[in-house]
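Colleague: can't give you the sequence, but here's the structure:
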């Protein structure tokens, strides 16, 4: 079972301070010496990270941590889960208390250029969405003219909504709340027509409502959001390990290789690109400090990107989110990976 603990020592560091410079390979060496990769995750966020009924961690961000562990050690159980809140994750990265923050953190210019962080992915292409009461019969965002929205008034989200509605000559009315969590309670009680936040979080909230089927998440989004694991940018080798773990998940799906069929494919394939991917020839792992079969170990541990999506967000999960923007580029989405060579 994956180990997990609650971080705390890193809170002494200022969240805006730049990470100390690191030599290339320093973080990977530290992780290998420790024998685990430490990942910060949200505590009890359905779809992203929750404790399962058997006491083990499950979720999209947890699966990515297990993929990192499989890439480095060949063993997904070498993932060490550290539950934290959003504010704790930044100083924890800076101090080295954790190696990666798997918390669906939004990629922004400031975090990239000023705060010394690097982003993996995007593992999730996302955006702010609308959830409405099914009984209203609303199926498109353009039907929200005149709607009431439970909202913490005066926030940046209020400004974004004003821009979105104004650009379409539409109006909305704010049902003001003092705390963000209250808006979901008021929405479920019928005090407003609409509640809004990022799509996976909306789906998580819906899954915990008294009657999830009574609520519809519209397909349209506003305010684009590129999300993914966060690492310090001072060690290029570590960035490569994290990034190519993500690409391995995407490439596996592009090749049609899943957790269910990887052993069969490995025995039968004669395709040079697939054999390179699986580490059967022209080993590439050493280029980034990993073993040649690291991509195959990732797929055996957690599957491909679609496997991860379906069990955590997809129609067979409690959240029931369509792939949407996160479909492969060849299927009309945005997820793709560079050449495996």
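Modeller: Looks like it came in fine. Just so you know, these numbers come straight off a predicted model, no measurement behind them.
Colleague: okay, CA-based contacts and neighbour counts for the rest of this
Modeller: Will do.
Colleague: If you tally nearby residues, what's the number for residue 159?
Modeller: If you count neighbours by other C-alpha atoms under 10 Å, residue 159 ends up with 11.
Colleague: list the contacts for residue 283?
Modeller: Shown in contact with residue 283 (C-alpha atoms under 8 Å, 6 or more residues apart in numbering): 276, 292, 293.
Colleague: List the buried residues of the longest helix along the chain.
Modeller: Using DSSP state H to define each element, the chain has its longest helix at helix 236-255. Judged by neighbour count using 16 or more other C-alpha atoms under 10 Å, the buried positions of helix 236-255 are 236-239, 241-254.
Colleague: what's the answer for stretch 128-144, then?
Modeller: Buried, per 16+ other C-alpha under 10 Å, within stretch 128-144: 128, 129, 130, 131, 132, 133, 138, 141, 144.
Colleague: which one of those is nearest residue 23?
Modeller: Out of these, the one with the shortest distance to residue 23 is residue 128. That distance is 37.9 Å, counting by C-alpha to C-alpha.
Colleague: For the closest one, give its distance to residue 219.
Modeller: Noted for residue 128: a distance of 10 Å to residue 219, by C-alpha to C-alpha, to the nearest Å.
Colleague: that's a strand at residue 148, yeah?
Modeller: Yes - counting by DSSP: H, G, I helix; E, B strand; the rest coil, residue 148 is part of a strand.
Colleague: Enumerate every residue touching it.
Modeller: With the criterion set at C-alpha under 8 Å, 6+ apart, residue 148 makes contact with 172, 173, 174, 175, 192, 193, 194.
Colleague: what helix or strand does the spatially closest residue to it that is not a sequence neighbour sit in?
Modeller: Excluding the flanking residues, the one nearest residue 148 by C-alpha to C-alpha, 6 or more residues apart in numbering is residue 173, at 4.6 Å. For residue 173, the element it lies in under DSSP states H and E is strand 172-176.
Colleague: another one to put next to it:
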């Protein structure tokens, strides 16, 4: 075959000239375009936050309605003066402080495991902070939104020392008390069935009923979250005659729950929890929070406490929302110690609930405020 004709080469030259002209035009336009230099890590200008119907209702009402356990030592219970105390109770107070600057602007609504989600759906409470496990079924059911994890737990067994048991695998033929409406019954059944162990579940309507049945020896073992078993042990006539076995048969990430559909309110709950966790990590305490807010030069601390940025207003709160929460109830470590740890009757080790950078480290990890 012959080579390209002269006409072909002329067409190709014309196309090349057009391409060069277009490229020059693009460069001219680029040169004319204004150049803006962004600060490293800068966040695009945020739009005004979507109004939260739940937060609006809370502010109009003048208090937070917080769903809690009916009575679980360490987590939520009333003392001999009728005052609510406990780990979950303090997080409710911290949330109220973040909203109103007042940790007492909260009404506690005691709920059972069976009616807790109904109370949330019927808007009788704004947030459920009641030892509730974050599971796939609950998360994908369309009604609940989990805002985070404030306690990593697992299910275990409480037994009498007189039985001389070393493991839950020795509970063949045993009567095991569990609470209705919780994950405990399913977890216990999974554990025993997977090992071919015969047992009899004794299902009680409430945690209190399950504890009382165990105390009356209506069952040989009580199965619940390890933290709940530690609390139950303190209520027995002779706690030293009972032991929590070393077996942990499930993962129970416990945390606050809100109604699905109000993402802005879920964010308020999530970031208040994170603020209390971050405060411990950064050394901000109930006693030094005011001083840190005024004098700290650490950017992360200044953003957390409202000295820099407008992170509170993005949630529909004040600039000092996080500082108000810490001032109201202390940081995560302070809340843990006085309710569950060394300053409490339970004397639980931090374990998985230690900060991620502690030695040994745990799973508690605050999301960054930036």
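Modeller: In hand now; what should we look at? Just so we're clear, the structure is a prediction, and the values are computed from it rather than from any experiment.
Colleague: How many neighbouring residues does the residue nearest to residue 148 of the first structure have?
Modeller: Neighbour number of residue 173 of the first structure under other C-alpha under 10 Å is 14.
Colleague: One more: the one 10 residues further on?
Modeller: Applying other C-alpha under 10 Å, we find 23 residues neighbouring residue 183 of the first structure.
Colleague: where exactly do the helices run in the stretch 201-350 of the second structure?
Modeller: Along the stretch 201-350 of the second structure, counting by DSSP state H, counting those that start in this stretch, helices occupy 207-215, 226-235, 263-281, 289-295, 299-305, 311-315, 321-329, 332-339.
Colleague: Give me whichever of those is most buried.
Modeller: helix 321-329 (a mean of 28; mean count of other C-alpha atoms under 10 Å).
Colleague: Where does the aligned residue in the second structure for residue 114 of the first structure sit: helix, strand or coil?
Modeller: By TM-score structural alignment, residue 114 of the first structure lines up with residue 141 in the second structure. Here residue 141 of the second structure is coil, with the state taken from three-state DSSP.
Colleague: circling back: check the contact between the residue nearest to residue 148 of the first structure and residue 151; I expect there is one.
Modeller: No - using C-alpha atoms under 8 Å, residue 173 of the first structure is not in contact with residue 151; the gap is 9.5 Å.
Colleague: Need the contact partners of stretch 249-269 of the first structure.
Modeller: 274-275, 278, 280, 295-296, 298-307, 328, 335-337.
Colleague: what does residue 312 of the second structure align to in the first structure?
Modeller: Per TM-score structural alignment, residue 312 of the second structure is aligned with residue 285.
Colleague: Mind reading off the mean deviation between stretch 226-234 of the second structure and the first structure?
Modeller: Taken over the aligned residues, the distance from stretch 226-234 of the second structure to the first structure averages 1.4 Å (mean C-alpha distance after the TM-score superposition for the first structure).
Colleague: Excluding chain neighbours, what is closest to residue 307 of the first structure?
Modeller: Nearest to residue 307 of the first structure is residue 258, by C-alpha to C-alpha, 6+ apart, at 7.2 Å.
Colleague: and that neighbour, what pairs with it in the second structure?
Modeller: Residue 258 of the first structure maps onto residue 285 in the second structure, by TM-score structural alignment.
Colleague: same question, residue 46 of the first structure
Modeller: By TM-score structural alignment, residue 46 of the first structure lines up with residue 73.
Colleague: List the residues that contact the residue nearest to residue 148 of the first structure.
Modeller: With C-alpha under 8 Å, 6+ apart, residue 173 of the first structure has these contacts: 146, 147, 148, 149.
Colleague: Please repeat the previous calculation with a cut-off of 10 Å.
Modeller: 145, 146, 147, 148, 149, 150, 151, 192, 193 (C-alpha atoms under 10 Å, 6 or more residues apart in numbering).
Colleague: Closest one to residue 29 of the first structure out of those, please.
Modeller: For the contacts of residue 173 of the first structure, the nearest to residue 29 of the first structure is residue 151 (46.5 Å; C-alpha to C-alpha).
Colleague: mean deviation of the longest helix of the first structure from the second structure?
Modeller: Counting by mean C-alpha distance after the TM-score superposition for the first structure, helix 236-255 of the first structure comes out at 0.6 Å.
Colleague: my guess is residue 58 of the second structure meets residue 99, correct?
Modeller: Yes - look at residue 58 of the second structure against residue 99 with C-alpha atoms under 10 Å: they come within range, at 8.8 Å.
Colleague: Apart from its neighbours in sequence, what residue is nearest residue 123 of the first structure?
Modeller: residue 228 (4.9 Å).
Colleague: Do I have it right that that neighbour meets residue 65?
Modeller: No - between residue 228 of the first structure and residue 65 there is no contact under C-alpha under 10 Å: 11.7 Å.
Colleague: Now for those two: what residues contact both?
Modeller: 101, 102.
Colleague: okay, those two: which has more neighbours?
Modeller: When residue 228 of the first structure and residue 65 are compared for neighbours, residue 65 comes out ahead with 30 against 24, by other C-alpha under 10 Å.
Colleague: In the second structure, what residue corresponds to the more buried one?
Modeller: Using TM-score structural alignment, residue 65 of the first structure pairs with residue 92 in the second structure.
Colleague: Residue 78 of the first structure -> the second structure?
Modeller: So, by TM-score structural alignment, residue 78 of the first structure is matched to residue 105.
Colleague: Please give me every residue in contact with that match.
Modeller: Counting by C-alpha under 10 Å, 6+ apart, residue 105 of the second structure has contacts 62, 63, 64, 65, 92, 93, 94, 95, 96, 97, 99.
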